[in-house]
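S.K.: Here is a sequence together with a model predicted from it:
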Amino acid sequence: MKHFGAEAGDEAVPWQAAAQRVTQALAETAVERDRRGGTPKAERDLLRDSGLLMLSVPRELGGLGANWRQTLDVVRGLARVDSSVAHLFAFHHLLLATVQLFGQPAQWRPWIEQTRAQHWFWGNALNPLDKSTRAQADGPDHVFSGRKSFCSGASDSDMLVASALDASDRLLIGVVPTRREGITVLDDWDNMGQRQTDSGSVLFEGVRVQANELLLDPGPLSTPFACLRPLLAQLILANIYLGLGEGALAQAKAFTLGQGRPWLFSDATAANEDPYVLAHYGDFWLALEGARSLLDSAAVAFDQAWLRGTSLDEPERGQVAIAVAAAKVASTRAGLEVAHRMFEVTGARATTAALRLDRYWRNLRVHTLHDPVDYKVRELGNWALNGRLPPPSFYS
């Protein structure tokens, strides 16, 4: 398995060891925490102490200077053992990217500096589909009120990126401390998968968002560069899906080699020599390898677009969107295929609740419903047949 963030010929990077330590610690408790659910407080603090919350931040801003492909490699590695904490970690970096894409350096640089100094963990309350939260103008400021759903990582966060609609239904996005007066993070996430992402609700009751906390210049999805934000979100999801698929394959392999038995009517003397078992593993590897290749290519394309900055044009953004959509579809299909069919190579004894091997499928099934993969396939078809690039949105 490739080391975190390392490419062929790379020297070891300082944060690889920290990523490995965190991953090992998560693996030791993942099964019990999946059973328990709730906020992974100790694991979030482990990430705070590891320095990895500054992974994607450039060195000149006090960060570790990883590019996005390297950062996503770490996300994928974490997801192999614990997709919930991988989700929280990845969304933290997505939110740091959000303020850089939608705001100005004078606005977001102090937030980045405080993230480093105070070990801030960022949480999400930006859900453009949720129109129940409204923003009322009060001089240069706005007051947010309403209940926001699917707020991954809001619990135990230090800062929130939150959205609301103003009187003209314009989307406003603000950055506020999680402990600001009027904000209540509700403990109402109890889904069958991604059980420790705290993706429940946040209640805003007259929360003042100051003018300098609103991301208005250039604002959400206002330029081709700003439109990279949803593409990064999609890349994050795809890497988590692939990580889950890889984790499921690793668990199935360990079970087959360690506890597998040939079927009664098999001519094989061991489970790992059975031709049907081998065929299944061949299918698993092929599906994951194809998704991995598409994901790595999409990450490289994204990094190139990120480096273009405000010079990025719409056709260039559209090409990245196609690469990301292809990777998203492939990782969704491959991950679900392996997580579902792994039991065909492990057998009935692998379904014991003590192993909780079903967590891979449960986590994938919950997370892959973030947005319908059918619409990604439609975008790809429109490109393949009509040469039309996906129009910018919060999902493409």
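M.R.: Sure thing, it's come through.
S.K.: from here on, contacts and neighbour counts on C-alpha atoms
M.R.: Fine.
S.K.: So which residues of the stretch 51-200 of the chain form strands?
M.R.: 122-125, 134-138, 141-148, 159-165, 171-177, 183-185 (DSSP state E, counting those that start in this stretch).
S.K.: Out of those strands, the one nearest A106 is which?
M.R.: Set against A106 and scored by CA to CA, these come closest in strand 171-177, at 14.0 Å.
S.K.: so what does the closest one touch, helix or strand wise?
M.R.: strand 159-165, strand 202-209 (3 or more CA pairs under 8 Å, 6 or more residues apart in numbering; DSSP states H and E).
S.K.: that older thread, how about the strands of the stretch 51-200 of the chain, which one is nearest L249?
M.R.: Comparison of the strands of the stretch 51-200 of the chain against L249 by CA to CA identifies strand 122-125 as nearest, at 30.5 Å.
S.K.: By residue count, tell me the biggest helix in this structure.
M.R.: For the chain, the longest helix by residue count, based on DSSP state H, is helix 275-308.
S.K.: want to compare, so here's the second one:
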Amino acid sequence: MSTVLSAETLSAAPLSSATLWSGRHADSRELEHWSAVAQTVAAELAAGALERDNSGEDPLEALELLRTHGLAGLVVPAVYGGAGAHWETAFRVIRILARADASVAQILGYHYLNSSCLAFYGAGRDQSAWFRRIAEQDQLWSDALNPVDPDLELIADGAGYRLTGLKRFATGASATDVIISAAQASGGRHDGRIVIFAVERGREGIRFPGDWDHLGQRASASGSVRFDSVHVGEKDVVGFDEGTAFSTVVTPGVQLLFGNIYLAAAEGALEQARELTLARRNSWFLSGVQTYAEDPLVHRTYGELVARTQAVEALADKLNRRYDEVIGLGEAVTEADRARLEVEVAGLKVVSTEVALDVTSRVFEVTGASSTKRSVGLDLYWRNIRTHSLHDPVDYKKTEVGSYFLNGTVQPISLYT
């Protein structure tokens, strides 16, 4: 497998974006190896996906499966003990896993992006110890960064700070090892700065109300996290939100993750629907054929759904490679670079949302009434995509793309754009 940069290069310089990401693409060997690993994990995840969805409990055993197969350290540089894989590879792994269990795949995708905030927000800092812990301990990182909740309070207390407040939709926080968050410091050495920090899940004062009870993504551990006077020391500081173009490239990465998960919902639904259709032993009495699998109207429906899904796949593959190119620029990323990437990914968000919703709903037309049984679980794909696609309104993604196309207008940078 290829690595992003050689160990000698990484060891010779302080950590920066350039030591993590070179802008080069994954080679076929790397992609094939990790795709095979992901396929193995996906097969095991699929066996328990419906049970995890029904229980709604934190997917602790499933996350152990990710660790066992080396997926926790996938994008950690090789010199720190990780696999040193590319983002194209990471997004492909997520897509394969999401076909089997979108909840677990979402947690892993967030882990890759949250742990990489060590570089996005900590450029120039020595982050080697953080990365080594991720690789050596197979750590998984989550976040408490929901921007629509009131800000957390980070108030100076001696040499450190005390963190207080509530963050909803903290995906994976109750099930992973480390939670990354941010708050504007009040007092102390970082007064007035937006501090990015990471704390272990079990730290005193961190509580999980267990309030995630939604239609889909039920095993994503996406409930709230409450911080009650949690100590945040200097050793917990990852970096600072300075609003640089490079640091904000993490947000298009999150949106790209969503696009791949939505695509996976369509792919997974089609895979299961195909099995169900082939297993149907009869046909509609007016069709003139022996089985539903021979019915031209069934062929037409599948043809439309498959073709549209393939188009989304082509766009996702292109942008997965593009992400490696942009973040490989490191601190040299310009506002224009960032804007183009944002708008391109917004386009994927639009089509992946609409195609996935359509596919996961219409597959029932070719699988029949028996496929609506709860024990079949075909509805899981629709429930997941319907729930997660409301994360941020897709109509605003359309306006992002349209305003840029017409006027070159770029939306204000946020954790959604």
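M.R.: Now that the structure is in, tell me what you want to look at. Owing to the predicted nature of the structure, the values given are computational and were not obtained by experimental measurement.
S.K.: Tabulate the helices and strands packed on strand 171-177 of the first structure (TSV), appending distance to A339 of the first structure.
M.R.: Shown next, in TSV, are those (distance: least, CA to CA, whole Å):
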stretch	distance to A339 of the first structure
strand 159-165	32
strand 202-209	31
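S.K.: tell me the most buried of those?
M.R.: Mean neighbours per residue, mean count of other CA atoms under 10 Å, is largest over these for strand 159-165, with a mean of 25.
S.K.: Relative to R365 of the first structure, tell me which of the helices and strands packed on strand 171-177 of the first structure wins on proximity.
M.R.: Among those, strand 202-209 comes nearest to R365 of the first structure, with 23.5 Å by CA to CA.
S.K.: what's the mean deviation for that closest one versus the second structure?
M.R.: Here strand 202-209 of the first structure, set against the second structure after superposition, deviates by a mean of 0.8 Å using mean CA distance after the TM-score superposition for the first structure.
S.K.: matching residues in the second structure for that strand?
M.R.: Counting by TM-score structural alignment, strand 202-209 of the first structure pairs with residues 225-232 of the second structure.
S.K.: gap between the matching stretch and the chain center?
M.R.: 25 Å (CA atoms, centre = their mean, to the nearest Å).
S.K.: who touches the spatially most central residue of the second structure in this structure?
M.R.: In the second structure, the centroid-proximal residue (CA atoms, centre = their mean) is G109; its distance is 3.2 Å. G109 of the second structure makes contacts with A90, F91, I94, L257, as judged by CA atoms under 8 Å, 6 or more residues apart in numbering.
S.K.: So which of the residues you listed is the closest to G82 of the second structure?
M.R.: Among the contacts of G109 of the second structure, A90 lies closest to G82 of the second structure (CA to CA), at 12.8 Å.
S.K.: separation between the equivalent of G243 of the first structure over in the second structure and A62 of the second structure?
M.R.: Alignment note (TM-score structural alignment): G243 of the first structure maps to A264 of the second structure. Going from A264 of the second structure to A62 of the second structure by CA to CA, to the nearest Å gives 18 Å.
S.K.: and these two? which has more neighbours close in?
M.R.: More neighbours surround A264 than the other of A264 of the second structure and A62, with 28 against 19 (other CA atoms under 10 Å).
S.K.: how big's the offset between the strand or helix carrying the more buried one and the first structure?
M.R.: According to DSSP states H and E, A264 of the second structure maps onto helix 250-279. Averaged over the aligned pairs, helix 250-279 of the second structure sits 0.7 Å from the first structure after superposition, using mean CA distance after the TM-score superposition for the first structure.
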